[in-house]
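S.K.: here are the coordinates; sequence isn't available:
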């Protein structure tokens, strides 16, 4: 195990006669990358979270439940016990009328063996198209937080990776300079080992 000594905070900005310009540049690159990573991640995450919450709230306001009627006998048998145990549902054609009197039809999942004309609650958007049931406020908050966190983390990786790449290039440049200086100064030392 190598001895590193005590950890010194902000060592990149302390006075040191051996510090080169490349060291100062690397310090600013590291600081800039971390600041941009945090800012990009937090700002993108919050913006997406607010946007998703606003969109889900709009859906809760605009989407409405409508009672539709089965336009056909649903496939399968109407054994209530099998539905409650397995939760099996089948696709069936339904028809409904909007408040403006326009007739619509579509397919929804219903219990097997549902009879012709049986009422089924469906959710529609303002144009009368079938949609899923809107998220509750708690579901919307959770969904928005998860999406915002994912987008925030993704947005934060861009400046982080760019900073790492730039720092790697600076490191390679520094090592190349050391090789050049060693090639010039190494022979001047002469033979130092027995």
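M.R.: Received it, and whenever you're ready, just let me know what you need. Please read these numbers as outputs of a predicted model, since none were measured by experiment.
S.K.: going by C-alpha atoms from here, please, whenever you check contacts or count neighbours.
M.R.: OK.
S.K.: the strands in the chain, which residues?
M.R.: Secondary structure of the chain by DSSP state E: the strands cover 64-70, 90-97, 103-110, 119-124, 130-131.
S.K.: out of those strands, the one nearest residue 3 is which?
M.R.: Each of the strands of the chain has some distance to residue 3 by CA to CA; the shortest is strand 130-131, at 63.9 Å.
S.K.: structure two is appended below for comparative analysis:
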């Protein structure tokens, strides 16, 4: 007759380290507590690390967005006549532009603008709070995606650290148990009349 463990039997087999038994060693109980603490620390620590990392990344993106300003610049040369400065060479090209900083100074520099834009055209660009040309800040959806990915990375890093620590402690426990078994086998062999080491 085949034995049926069912759900209750599987649970009982997994929780054997928690029950009193003459076969249970102290190291088995330590390992059970270790696994419980590792699971708790992994779940709670990972969730906390992920949340903190996502919030910090979101605040960083928000500060980055708020520190950039959109300005109107004037093209000083035809955009298609110079080497492109943007990765998307099919729609943008590099050109010299002039803009006014927040403190009223006029500056010139190179920026990526739509290709073949004629001289004198007004284009919108982004500057830092000091008036330097910068790239367009990420949109809200991009920032949310990046924050989520940062949080997910923190969850995986925290979980990996907890898992690695638990594996290291389990390896130490296994080494201790192996030495303990070797000593017990040696004692048993000696008691039965075998050669002592």
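M.R.: Thanks, I have it. This is a predicted model, so every value here is computed, not measured.
S.K.: quick one on the thing from earlier: got the strands of structure 1 as JSON lines, with mean neighbour count and distance to residue 169 of structure 1 columns?
M.R.: As requested, the strands of structure 1 are exported to JSON lines (neighbours: other CA atoms under 10 Å; distance: least, CA to CA, whole Å):
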{"stretch": "strand 64-70", "mean neighbour count": "19", "distance to residue 169 of structure 1": "58"}
{"stretch": "strand 90-97", "mean neighbour count": "19", "distance to residue 169 of structure 1": "59"}
{"stretch": "strand 103-110", "mean neighbour count": "16", "distance to residue 169 of structure 1": "58"}
{"stretch": "strand 119-124", "mean neighbour count": "18", "distance to residue 169 of structure 1": "56"}
{"stretch": "strand 130-131", "mean neighbour count": "18", "distance to residue 169 of structure 1": "52"}
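S.K.: longest helix of structure 2?
M.R.: Ranked by residue count under DSSP state H, the longest helix found in structure 2 is helix 140-191.
S.K.: quick check: it compared with structure 1, mean distance?
M.R.: If you overlay the two and look at helix 140-191 of structure 2, the average distance to its match in structure 1 is 1.5 Å (mean CA distance after the TM-score superposition for structure 1).
S.K.: need the counterpart of residue 27 of structure 2 in structure 1.
M.R.: Mapped onto structure 1 by TM-score structural alignment, residue 27 of structure 2 lines up with residue 22.
S.K.: measure that match to residue 172 of structure 1 for me?
M.R.: According to CA to CA, to the nearest Å, residue 22 of structure 1 and residue 172 of structure 1 sit 11 Å apart.
S.K.: at the geometric centre of structure 1, which residue sits there?
M.R.: residue 150 (2.3 Å; CA atoms, centre = their mean).
S.K.: tell me the counterpart of that residue in structure 2.
M.R.: So, by TM-score structural alignment, residue 150 of structure 1 is matched to residue 153.
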